[in-house]
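Peer 1: give me a 3D structure for the following:
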Amino acid sequence: MLNCRAIPLASVGEISPLFGLLTLVLVGVVLVSLVLQRFRQSLLVGYFLCGVLLANSGLLDWVGADSSDLDRLADLGVILLLFTLGLEFSFKEIKHLRRVALLGGGIQVGLVGIVAGGACVFFGFPFPVAIALAVAIALSSTAVSIKAFHDLGMADSPAARVALGVAIFQDILVIFFMIILPPLLGQGDGEMAAGIAVAVLKGILFLSACWFLSRHGIPQILHAVARTRSRELFTVTVVGLCAAVAFGAIQLNLSAALGAFAAGLVVSESIYSHRVLADILPFRDLFLTIFFVSIGLLIDLGEVASSWALISSATLMILLIKFGAGFLAAKRLGVGLRPCLLAAGALASTGEFSLVLFERVADFGVFNAWPEVEQILLVSTAIGMGLVPGLMRFAERMAPVLEGHRWFAGKADPPFELTSEGEREVLSGHVIVCGYGPVGRVLQQALAKCNIGALILELNADTVHEMMGKGVLGIFADARQPESLEMAGVERARGIAFTFPDVDAAIAGMRLARQRNPEILVYARAKFTEEADRLREEGADHVFHDEQESGQALIKSVLQSYVEEHVLDDFS
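Peer 2: Below you'll find the model as predicted:
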């Protein structure tokens, strides 16, 4: 009689448990996300659901894996998230939105923190644990809210700027809290107060050392690597830099996440920041996806079913408290009813950094005595993030109704820093010039004389330094990367000009540009007839054939000594 018992794939010896688990995760993420896209839900929620399905379907046993196999990869996601946060950390933006960040962020985080912390103390949590959970609950999902504002066509609205200012405050708070969390939860050296003081001192010294490296050492290394024009070496250097600084933080008994953030800061003010961001984003997205799936793997549907009343109550209370705090913060900033409601909806849920702090708190064994609390917080976060887009759409519909009843008297005009005029200059209707060689230089100069905005994409580090010295607006980036074109504002651009006769690069960049902006005008160069035909077939609006243009110029130059001016028009 044959034995038909199911055999785990990993037992065959040909498939490792990690490989099998990764396969299930990636395929599951795609399938679940496609379904959620049809319902206009956040993809982050799909990542949670994928983890929940894998953890409760028996598929992990089939591949011989468990959730711990994903932990190291998930940690990489957190590190890369903090690294990109440091890269995108703009001191100019902080200066511009400082009132919004300090006042709005302080009110939102303060109110939520007081209520959440008080509730934790009331339910018997030790005071340090209550502080940690209160901070985690006060944080909001930047990724979900920004996506929702884009979907509503309000990316530059006062409500979006309120949410951005509060997010800046929350980001700074997360970094500081990462430093003091170990001693706060009793894992530092000595008493808690002394441990926090030592941790803060270590953090200051560490960030000071990183600042020194950002002026002496790191730029020189990146410049030497950039001059090799090797994309692979540049990417390896960036990842190595992030890992090295994070490792240094660990050696000082600081978190790897703080080190990754500091590594991002080191590069953020250099000319290489845009190229680094474009190279690192795909890695971050991949490993961050794995992080969210790993959180979903921790959710036990049996525990959820038995605690559904607590989970529903906790989710509702978090949404109501955070919505109210966000509304009061926006109102204090002087915006009208509609922006107040939208900003409050955007800030109503807990977010991705909440999950990071929950996991850090769990690492210290805090949830061992309250395992059901971890389940409640994780599920509430997933549900809340999924409800944010719908909550914002509901808030937008309710605004006219409330305004009609005159229940809210707001200022007619928002503060200057919350308007498009108050924001730093943003290019629109401009031309993206790819390459700053002889042709690119002449084109940029001509556009400048005609007061037409232009932004240069250039891969030669020495040329970018020269551009910066002349005050020419440009970034060190590759036009064949979608992230580079997004940074160049391709969605708002009128045209894109490929000033180098590299047809393959021009076609790759043109396809990406048309995906983001189907109406953009494309200008391209070609050396030979065959290349010019390829560009026209791909849809380039204007193709400049070097051989043909040179031939016509030569004909005119020779014939103008022999024939009258009007005859030369026949050779154009």
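
Peer 1: C-alpha only now, for contacts and for neighbours.
Peer 2: Will do.

Peer 1: residue 466: helix or strand, and which one exactly?
Peer 2: Using DSSP states H and E, residue 466 maps to helix 461-470.

Peer 1: can you name every helix or strand that the helix or strand just after that helix contacts?
Peer 2: Where DSSP H and E defines the elements, the next helix or strand beyond helix 461-470 is strand 474-476. Under the contact criterion of 3 or more Cα pairs under 8 Å, 6 or more residues apart in numbering; DSSP states H and E, strand 474-476 touches helix 273-297, strand 454-458, helix 461-470.

Peer 1: for residue 332, which of these is the nearest?
Peer 2: helix 273-297 (34.3 Å; Cα to Cα).

Peer 1: next secondary structure after the longest helix that the chain contains?
Peer 2: Ranked by residue count, the top helix of the chain under DSSP state H comes out as helix 371-404. Following helix 371-404 in sequence order, the next helix or strand is strand 431-434 (DSSP H and E).

Peer 1: compare with the first, here's sequence two:
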Amino acid sequence: MIILGGSVASTALLRRYRLPPVLGYLLVGLLIGPFAFQLIKTPDDLHFLSEFGLVFLLFSLGLEFSLAKMTALRKTVFGLGSAQVVLCSLFFWSILHYLLGLSSEASLIIAGALGLSSTAIVTQELTRWSELNSNHGHAAIGILLFQDLAAVLFLILVPALAGTSDNSFSFSIGLILLKGVALFVVMLAVGKWLMPFIFHEISKTRSEELFVMTVLLVALTSAWITHEIGLSMALGAFLAGMMLGESHFKHQIEADIRPFRDILLGLFFVTVGMQLDYQVLLINLHWVVLGSLGIVISKTLMIAILAQWLGKDRSTAIRTGLVLAQGGEFGFALLTLASANHLLEPEAVSLVVAIIVVSIGVTPVLIRYNAQICQRLLPNKPYEAPIPHSTEELAEATSELHDHIIICGFGRVGQTVARFMRKENLPVLALDNDPVRVNEATIGGELIFYGDASSHKLLMAVGLDRAKLVVITVNKNDDSMSILHSIRTHNATVPIVVRTQDDSKLSELKAAGATEVIPEALEGSLMLVTHVMTQMQIPFRRIAKMVQTAREERYQLLHGYFHGAQSQLLDKSGNPLIRLHPVKISDTCYARGKTVREINLIQAQVSIQSVHRGDNEIVMPEDDFILESGDTLLLQGMSDHIEQAESRLFGG
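Peer 2: Just a heads-up that it's a prediction; the model follows:
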């Protein structure tokens, strides 16, 4: 309850300011942990449970990386990954041993902890910003996979350095490698022949509960197997996900695993925050800041140099370095084990943990703005992910365009609009803030530019004052509203067509300056009605008139619907949706014998769409219409307003 309560409050607050929720989890862990308010005094009790967050994260990550894709990444995993671990570890070992005077053993353990990066936060943030399948995303994932293997080797190394290991280090390494190869072969066979058969049989039952349980069983079983043979649980989960990544159940599995992954990952980051002793942070603030900056800068440089040396282009190399610049969660386990074996002093462990946590804390910002940072470092160097053009360059590139169409948002809808416009030889220009999409569309011959479509400078640079039409196709109503305000501030006359997913913000968008608002859900309904009525041989002119009337009345006929148990009562912005709800008037109702005016449902912001009396239907009854016992009223409004209207009808 403490963890969930703190997580809900912090995540809600950070979402409001568009900050990464990971920072909230870390802060919650710091506050409730043993070093602050001590609401949870023994965070080690939560460690094993929180590790399942990594298990489900790596399982879902494996779904994205099929065997074929991993084969293509083998040079990155074993070439770039091994080079990164060796170079970073040697660099940090040299600094710690020769400059700071630590022992060879202590220097090697801390160097190993600092050389590893955070699989959890890097994967989560890359997925969040749709960069997982970019060039630098593939490079980062390849390096992280090797780091997971290296973490196992470092964990074996600690007892060997302390002299408490029963086996020689070389024997242990050889045994681990043998187990890893055997596990990979077994998982490959199971994934190819057994798993498709199992999921095919499970899917025949049409039971969501059974399907979810099977997914959980597969993920946890694979993690348990690798844990039992001395490897990382997360590595086993990744292999299981990879084997299922080529099946046609992939997307359903990913959807089912996501709630478990996100909740347990939140718990994982809370336990990371519990590792931070704020007193150590305050007393050694200068060392923590210097150490965090040193890690971020040095790892960025080393990874970028290695990546470019091994064939990556300069921009991909720099962005990979920025993505992997932090310390990692495996470093905590390594430091804890070293402390238990008396290789490190508790004060040194606390200081290094503080440095790693701070470096993890700044990672969401580095990943979010890695393209912009790279642009600053390489101002004259074009690279695979498009960067925002200067307004001067945009103005020059679009100076010859007149009476063109500007499409804000180049997803599936925007691309469909562009294709039809090109068929009519109409000039089209698109703006989008997804660098991967912009890059692919540019290569495909589209006239598209990277940037925020709500920026008035960007809009003016692409010729807003000369445009014949603006089409807004972005997913979020708040973004559409921002773009509308920016356009109308500088051009009050250009027609603007706005696409929305529903009609929840239709009036607001119209008031903000939209010429036409097209709700996808309602237009889809009208299209379906058109086909149904055509099949019923109703004259096309009559159909077209009915559809046009519905549009002219702002889809009033389509507003609201009967909600079932599976229906969502809130839109994506968290606002209640309009719904339809039937209410039957009985002999004891207050409304019996009253007129529509007397019950005054308008005050409750609810309208009576129709009254069913026997076999008759009275649509939109007049104010002097008298309600009788047995009438069924069809109310339209939001859920809480309908509840108020029901109370008025029944009790007055």
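
Peer 1: please spell out which residues along the helix holding residue 466 of the first structure are buried.
Peer 2: For helix 461-470 of the first structure, burial by neighbour count (16 or more other Cα atoms under 10 Å) applies to 461, 464-465, 467.

Peer 1: where in the second structure does that helix align, residue-wise?
Peer 2: Aligned using TM-score structural alignment, helix 461-470 of the first structure spans no residues in the second structure.

Peer 1: what residues does that helix touch?
Peer 2: 223, 226-227, 271, 436, 458, 473-476 (Cα atoms under 8 Å, 6 or more residues apart in numbering).

Peer 1: what is the most widely separated pair among those residues?
Peer 2: 227 and 473 (20.5 Å).

Peer 1: tabulate the contacts of helix 461-470 of the first structure (TSV), appending distance to residue 286 of the first structure and neighbour count.
Peer 2: Output for the contacts of helix 461-470 of the first structure, formatted as TSV (distance: Cα to Cα, whole Å; neighbours: other Cα atoms under 10 Å):
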residue	distance to residue 286 of the first structure	neighbour count
223	27	16
226	25	21
227	28	13
271	25	20
436	33	23
458	27	22
473	31	14
474	28	22
475	25	24
476	24	23
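
Peer 1: ok, those vs residue 387 of the first structure, which is closest?
Peer 2: Comparing the contacts of helix 461-470 of the first structure against residue 387 of the first structure with Cα to Cα picks out residue 475 as the nearest, at 37.3 Å.

Peer 1: dump the residue contacts of the closest one.
Peer 2: So residue 475 of the first structure contacts 271-272, 274-275, 455-458, 464 (Cα under 8 Å, 6+ apart).

Peer 1: if we go to 10 Å?
Peer 2: 271-275, 455-459, 461, 464-465, 467-468, 484, 487-488 (Cα atoms under 10 Å, 6 or more residues apart in numbering).

Peer 1: you'd agree residue 475 of the second structure is in a helix?
Peer 2: No. Counting by DSSP: H, G, I helix; E, B strand; the rest coil, residue 475 of the second structure is located in no helix; its state is coil.

Peer 1: tell me how far it lies from residue 598 of the second structure.
Peer 2: 42 Å (Cα to Cα, to the nearest Å).

Peer 1: again, but for residue 611 of the second structure
Peer 2: If you go by Cα to Cα, the gap between residue 611 of the second structure and residue 598 of the second structure works out to 16 Å.

Peer 1: neighbour count for those two, which is higher?
Peer 2: residue 611 (22 against 13; other Cα atoms under 10 Å).

Peer 1: isn't that one up against residue 635?
Peer 2: Yes. Contact status for residue 611 of the second structure versus residue 635: in contact at 9.2 Å, counting by Cα atoms under 10 Å.

Peer 1: which neighbours do those two have in common?
Peer 2: Common neighbours of residue 611 of the second structure and residue 635, using Cα under 10 Å, 6+ apart, are 582-583.

Peer 1: now the element after the helix or strand that contains residue 106 of the second structure, going C-ward?
Peer 2: Residue 106 of the second structure is located in helix 104-115, with elements delineated by DSSP H and E. Later in the chain than helix 104-115 of the second structure, the nearest helix or strand by DSSP H and E is helix 119-128.

Peer 1: flag every buried residue along that next one.
Peer 2: For helix 119-128 of the second structure, the neighbour count (16+ other Cα under 10 Å) marks 119-126 as buried.

Peer 1: can you check stretch 254-273 of the second structure too?
Peer 2: Judged by neighbour count (16+ other Cα under 10 Å), stretch 254-273 of the second structure contains these buried residues: 254, 256-257, 261-262, 264-273.

Peer 1: does the counterpart of residue 266 of the first structure in the second structure count as helix, strand or coil?
Peer 2: Counting by TM-score structural alignment, residue 266 of the first structure corresponds to residue 243 in the second structure. What three-state DSSP gives for residue 243 of the second structure is helix.

Peer 1: contacting residues around residue 243 of the second structure?
Peer 2: Residue 243 of the second structure sits next to 59, 62-63, 65-67, 184, 187-192, 195-196, 250 when contact means Cα under 10 Å, 6+ apart.

Peer 1: same check on residue 220 of the first structure?
Peer 2: Taking Cα under 10 Å, 6+ apart, we find residue 220 of the first structure in contact with 213-214, 226.

Peer 1: adding distance to residue 356 of the first structure and secondary structure, write those out as CSV.
Peer 2: Rendered in CSV, the data for those read as follows (distance: Cα to Cα, whole Å; DSSP: H, G, I helix; E, B strand; the rest coil):
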residue, distance to residue 356 of the first structure, secondary structure
213, 28, helix
214, 27, helix
226, 33, helix
